[in-house]
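Trainee: I need the structure of the sequence given here:
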Amino acid sequence: MSASSVEVALVKAGRTKIRYPAALVSDDGTHLVVRAPWAAPGVRDFGFVRFEPGDVFTEHYWRDRWYAVKEVRSGNGTLKGWYCDVTRPAVVLEGRVEVEDLDLDLWMSADGSTVLRLDEDEFEESGLADRDPEAAAEALQALDALELRAHSQGFAELLSG
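Mentor: Modelled structure (predicted):
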């Protein structure tokens, strides 16, 4: 990996769920921004949005926050919305960004009309509340904060700084 690229690894339940190369946009030591094409094979249709080949994700990670926010655009540049992953704070080492997915997610459509909390059932089933109650509490607080931001001011200001 060159200084202008990194590998992103999403870890879930101790296993790497997906890894992919991304272009490093910026890193101020706390807030890291990368850009990558849709990395999974084929199309993923959630019903409220489709992720597909050609889509571009501008991904924002923080070393001190329990979430990542991904701006999603189609191949022609049209904003689809923001997909937010609740994660442990990002760990960045030697050209690799690693984030541990804590199952909770939030989606906000480009026009702000749709804000959805996702995968709360998976979070419950994960047993994190029993294994690591402090992390579970941080995860729930992060989801609440993301939802509040989505309903009140959106993500543009958060992602510009």
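
Trainee: make it CA atoms for all contacts and neighbour counts henceforth
Mentor: OK.

Trainee: Surely Arg44 and Arg50 touch.
Mentor: Yes - shown here, Arg44 and Arg50 form a contact pair, counting by CA atoms under 8 Å, at 5.6 Å.

Trainee: Which positions within stretch 90-106 qualify as buried?
Mentor: Residues of stretch 90-106 classed as buried by neighbour count (16 or more other CA atoms under 10 Å): 90, 92, 95-106.

Trainee: Just those: which are in helices?
Mentor: Among the buried residues of stretch 90-106, no member falls in helices (criterion: DSSP state H).

Trainee: Let me have these in TSV, extended by distance to Gly154.
Mentor: Listed next are these as TSV, based on distance: CA to CA, whole Å:
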residue	distance to Gly154
Ala90	22
Val92	26
Gly95	30
Arg96	28
Val97	25
Glu98	25
Val99	23
Glu100	24
Asp101	22
Leu102	22
Asp103	22
Leu104	18
Asp105	15
Leu106	12
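
Trainee: What is the nearest of those to Gly14?
Mentor: Distance to Gly14, by CA to CA, is smallest for Glu100 among those, at 8.2 Å.

Trainee: nearest residue to the closest one other than its sequence neighbours?
Mentor: Distance criterion CA to CA, 6 or more residues apart in numbering; nearest residue to Glu100, sequence neighbours excluded, is Val11 at 4.7 Å.

Trainee: what helix or strand does the one you found sit in?
Mentor: Element membership for Val11 (DSSP states H and E) is strand 5-12.

Trainee: still on that earlier bit, show me which pair in the buried residues of stretch 90-106 is furthest apart.
Mentor: Using CA to CA, the two most remote members of the buried residues of stretch 90-106 are Gly95 and Leu106, lying 27.2 Å apart.

Trainee: The structure of the following sequence is requested for comparison with the preceding one:
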Amino acid sequence: MVTGAVLSVGGEVHVTLVKAGRTKVRYPATVVYDDGVHAVVRALWARPTARDFGFVRFEPGDVFTEHYWRDRWYAVKEVRAGDGTVKGWYCDVTRPAEIGPDGIAVEDLDLDLWQSADGATVLRLDEDEFAQSGIEHRDPAAAARARQSLDTLEDLARAGKLGTL
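Mentor: Next comes the predicted model:
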């Protein structure tokens, strides 16, 4: 994938989330915006069945408006139910997105953050997975960027700014 290509608004691309060198999930999305640094796509929940995380349930018909940056170590996904009601924001800590004419690829670094629609719940997620991944020994600079990005996401969430990106 060629990094730096600007996506055409209205075009279809594929989003690929890679974890530990393997494709975790790949799904189609429609391009909403791309200015060469920040790309936004819209996609339906990529699985045929619901997934209950305890704090939110993603289900068929949910719409994700996903924000990716070529220069930030995270992605922010607004989640709406099929009826348009905002459920909240799910954020992945990733390496900067690689964006090319066919789509968006990001490497998941295990850390995540959830903010409920009302802003009352902000959860740091998967810190245990991050610790077990070995990245802190394998790539300490990336691990430090990942932790810094999770802190940034939490600050944005607590300031009520995730929905304004």
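
Trainee: so what number do they get for TM-score?
Mentor: For this chain pair, the superposition-based TM-score is 0.95 by TM-score structural alignment, normalised by the length of the first structure; 157 aligned residues with a CA RMSD of 1.1 Å.

Trainee: In the second structure, what stretch matches the strand holding Val11 of the first structure?
Mentor: Under the alignment (TM-score structural alignment), strand 5-12 of the first structure falls on residues 12-19 in the second structure.

Trainee: Equivalent analysis for stretch 104-122 of the first structure, please.
Mentor: Aligned using TM-score structural alignment, stretch 104-122 of the first structure spans residues 111-129 in the second structure.

Trainee: related to what we said a few turns ago, for the match of strand 5-12 of the first structure, give me every contacting residue.
Mentor: With CA atoms under 8 Å, 6 or more residues apart in numbering as the test, stretch 12-19 of the second structure has contacts from 23-31, 101-110.

Trainee: Check which residues of it are buried.
Mentor: By 16+ other CA under 10 Å, the buried positions in stretch 12-19 of the second structure come out as Glu12, Val13, His14, Val15, Thr16, Leu17, Val18.

Trainee: Could you find which two of the residues you listed are furthest from each other?
Mentor: Spanning the widest gap among the buried residues of stretch 12-19 of the second structure are Glu12 and Val18, at 19.5 Å by CA to CA.

Trainee: Distance of the alignment partner in the second structure of Asp144 of the first structure relative to Leu109 of the second structure?
Mentor: Taking TM-score structural alignment, Asp144 of the first structure has Asp151 as its aligned residue in the second structure. According to CA to CA, to the nearest Å, Asp151 of the second structure stands 14 Å off from Leu109 of the second structure.

Trainee: now swap in Thr152 of the second structure and tell me
Mentor: Distance, Thr152 of the second structure to Leu109 of the second structure, by CA to CA: 15 Å.

Trainee: Distance across the match of stretch 104-122 of the first structure, terminal residue to terminal residue?
Mentor: Start-to-end, stretch 111-129 of the second structure (CA to CA) is 8 Å.

Trainee: And for stretch 79-95 of the second structure?
Mentor: Criterion CA to CA; first-to-last residue distance in stretch 79-95 of the second structure is 21 Å.

Trainee: same check, this time on stretch 50-61 of the first structure
Mentor: 22 Å.

Trainee: could you give me the residues in the second structure that that stretch aligns onto?
Mentor: Against the second structure, stretch 50-61 of the first structure falls on residues 57-68 (TM-score structural alignment).

Trainee: buried residues in that stretch?
Mentor: Buried-residue list, stretch 57-68 of the second structure, by 16+ other CA under 10 Å: Phe58, Glu59, Gly61, Asp62, Val63, Phe64, Thr65, Glu66, His67, Tyr68.

Trainee: now swap in stretch 66-79 of the first structure and tell me
Mentor: Within stretch 66-79 of the first structure, the residues that qualify as buried by neighbour count (16+ other CA under 10 Å) are Trp66, Tyr67, Ala68, Val69, Lys70, Glu71, Val72, Arg73, Ser74, Leu79.

Trainee: so which pair among those is furthest apart in space?
Mentor: Farthest-apart pair in the buried residues of stretch 66-79 of the first structure is Trp66 and Ser74; separation 26.5 Å (CA to CA).

Trainee: element containing the residue of the second structure positioned farthest from its centre, please.
Mentor: Here the centre of the second structure is the reference, and by CA atoms, centre = their mean the most remote residue is His137, at 24.3 Å. Secondary structure from DSSP H and E places His137 of the second structure in helix 135-138.

Trainee: That's all I had, so thanks and see you.
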